[in-house]
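[1] Output the structure for:
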Amino acid sequence: MKNNPPSVNPAASQRLSPKSLAEKTVFSILFTISFTHLLNDMMQSVIPAVYPIIKENYKLSFTQIGLITLTFQMTASLLQPFVGRYTDKKPRPFSLSIGMGFTLSGLIALSFASSFYLILLSVALIGLGSSVFHPESSRVAHLASGGKKGLAQSIFQVGGNAGSATGPLLAALIVVPYGQFYIIWFAIAAVLGMLVLIKVGNWYKEHLVYVRSKPKAAKADAGPRLSSKRISISLFILLVLIFSKYFYMASITSYFTFYLIDKFNVSVQHSQLYLFAFLAAVAAGTVIGGSLGDRFGRKYIIWISILGVAPFTLLLPYVGLTWTIILAVIIGLILSSAFSAILVYATDLVPGKVGLIAGLFFGFAFGMGGIGSAFLGWLADRTSIEYIFKLCSFLPLLGIITGFLPNLEHQSGTHNRG
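    The predicted structure is shown next:
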């Protein structure tokens, strides 16, 4: 039996070598959790993708569209830090599958929803599933990283970005032509996700058993030699950068289709395809940013990603359709490289609290996306869709404050390249 090759089962494949549970990069788990992130965010991205349909069916205003996003994003954000803090102390390996069950319930409810308030209830259930999934799945990615934290977070994050990109595309093919009820087909992805996450939960449980038997493995991260005040200021700067990124992203994910329809008179299906192009670029940029952060330092990637995108966002509202799509793709590539670098930078600032930090930053990101969408919807009703794109184009200029972040590679005494 000792000479048999490992099983392709992501849980069973690691039983043959307990040492690999804490010391090696477990790619089977990283790609598995990335796949479930794809499923999770694909299902979530159906919500904004069907906005044109439900806006017309229920005669909703842009303010109400913004409130739908706000409801989803707030339920997806407010609970995340609490979930992360709780599981830092008491890990729950099978909570991932339970969270996916809430998403399944929300999708089924959304396919049958017949009023604005039932839509709000449906998206709240989907958001609740997300609030459980993100902090715990980030912890799994961290545990499976083998020290290559930027690479691991990028592999995990690219799954979510790929899901966000494919969701609108599938919605354009399945929901837009046939109607709201066909959202129920996405429930199949939720069931698949629950089954896969049970396997991940088994690996997670085994990892916890091994780490508890080897206390030194749990104390591998020493952390930077910085004062608590400097760490707090750095975390605040990172949250401001998250605000600038996700407030701008809210203008694209919630209103880019309306912008294209309003300004260039494109069809709903074509607008979804153009949104897919942007989100596909986001997925590609995530992989690039994580690996570059491991190699050159995360501070520089954060700086380039946020501030470096400003010239393109400032230009986008003033060009024709072709250049609008080209610039949107460039913006997606550059801006998306920031989040993995920001999250890993934050976990390096506060080692040993991956769940809390992941919950805080994912939650804050979702919260800013929700508040941004609601505010921009309210503003669009009073001005125009084109105006909000002009206004949001200045947000990446906040990236200048990245210069105040310390270089953690020098503070920790070793270069943090994983």
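[2] C-alpha from now on. contacts and neighbour counts both.
    Noted.
[3] For residue 114, what is the enclosing helix or strand?
    In this structure, residue 114 sits in neither a helix nor a strand according to DSSP states H and E.
[4] here's the other one to compare against:
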Amino acid sequence: MQKYYPYLITLSHMINDSCQSVLPALLPLFIYTYGLTLEQAGFLILANTALSSLLQPLLGYLSDKLNQPRLIAAGTLLSACSTGMMGFVSSYESLLVCATLAGVGSSIFHPEGAKIMNRLGGGKKGKAMGTFAIGGSSGFAFGPLFAGAIAYTVGAHGLAAFTLAGIIISTVLFLLMPRIVAHAQTIDQAVATEHSTVAVQPLKNYWKYFGILFIIILSQSVNFRVVNAFIPVFWTHELGTSPEQGSFALTVFFSIGIFMTYIGGLLGDKYGPIKIIRLSLLIWLPSMFLLTQVPEFSVTIMMPLAYLILLMIGAAKAISYSPVIVLGQTYLAKSIGFASGITLGVSQTIGGIIAPVVGNLADTYSLPAAMMTLVPFLIVGLVASLLLKDPKKLQ
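    Next comes the predicted model:
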């Protein structure tokens, strides 16, 4: 059974991130139900991400000090219960509360989740993080599709299905966690024995290069979160599709990540994480610019082009997912929990702070014009990637 432990953690990641994907998928419904502006819709995303962004580095730091892997189960449970409650509330303010608590659950889950997967990976950390990332990508891919199908057919009360799944997986994780930790300790000992003939280097933290990596994380997060938040609205308002097709677009966006996150982990192990991060930004930058131009094309090619560009952006984001985590954990070898809280947690949430700003610009001008403001962030990220150094050369 021990060989299935990484997949159990990956499954919990899928459920946790599927809860995170529900809110963007249902924004068109909430906009219609509560008469929200795009700026208010952006504040829902902000509520889902702001406190989470602040908490994750702190929780990662505490994870290094206290080591409480059962927080993986607690975070999943809180995210799932908060998501289910979205189907039962009756006001915009209540939605804000649910969105905030779901984000807090995510912030509790990610640092410990990434930390335990780092240990379970042994000498193949890129592959382990790629496996872990499949869970997140699957959640973001199928969460919108499932939530959209429920909300637009059965009704919003069907979101309780997320709560049920969360209760089941969190219970299993809580009961099995002592065995998972014991297995991780066995792997740690095996790796130490394998490298016993090599002089052991003291663990160091390279804060300068981690700071440069954080600039890249910020540039990616801003683009990822805003695209994640407004793709359904972009599809319905700018491309003239139905809300269901808007939710499907999110599924397309994240489906490519199911494969590319794993491939990105393997490529990171083979060629080094820095090269894969640079490749990601080289693909992402022109794709983001082209997406804002899609509504200007003829109706004949508009939709195929939009989906093609969406796939390119999703692939670019996905291949850098594992390399960013592994590189961050390597730069901060003495503080893996804190590094995980930044690279895995904050990278997924901090960009939501920009969502209300983009929403306000979209209300004032247009959504494509507002999304164009994301391109400079990617330019900064690409320049920063040129300043990174291979951790092996820093020893």
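[5] Just the buried residues of the top helix by length along the second structure, please?
    Secondary structure of the second structure per DSSP state H: the longest helix is helix 160-194. Across helix 160-194 of the second structure, burial judged by 16 or more other C-alpha atoms under 10 Å covers 160-163, 165-167, 169-170, 173, 177, 180-181, 183-184, 187-188.
[6] Can you report how many residues lie near the aligned partner of residue 130 of the first structure in the second structure?
    Matched to the second structure by TM-score structural alignment, residue 130 of the first structure sits across from residue 106. Here the count is done by other C-alpha atoms under 10 Å, and residue 106 of the second structure has 32 residues near it.
[7] that older thread, next secondary structure after the longest helix of the second structure?
    Using DSSP H and E, the helix or strand that follows helix 160-194 of the second structure towards the C-terminus is helix 207-233.
[8] check contacts around the most centrally placed residue in the first structure.
    Centroid-nearest residue in the first structure: residue 160, 5.6 Å away (criterion: C-alpha atoms, centre = their mean). Contact partners of residue 160 of the first structure, counting by C-alpha atoms under 8 Å, 6 or more residues apart in numbering, are 34, 37, 38, 39, 40, 41, 42, 283.
[9] Quick check: the aligned residue for residue 326 of the second structure in the first structure?
    Alignment note (TM-score structural alignment): residue 326 of the second structure maps to residue 344 of the first structure.
[10] ok, its match touching residue 151?
    No. Counting by C-alpha atoms under 8 Å, no contact exists between residue 344 of the first structure and residue 151, whose distance comes to 9.8 Å.
[11] Looking at the two, which is more packed in?
    Neighbours around residue 344 of the first structure and residue 151, counted as other C-alpha under 10 Å, are more numerous at residue 151. The numbers are 30 against 26.
[12] To which residue of the second structure is the more buried one aligned?
    Aligned by TM-score structural alignment, residue 151 of the first structure pairs with residue 127 of the second structure.
[13] again, but for residue 265 of the first structure
    Structural alignment (TM-score structural alignment) places residue 265 of the first structure against residue 240 in the second structure.
[14] if I look at that match, how far off is residue 303 of the second structure?
    Residue 240 of the second structure sits at a distance of 10 Å from residue 303 of the second structure (criterion: C-alpha to C-alpha, to the nearest Å).
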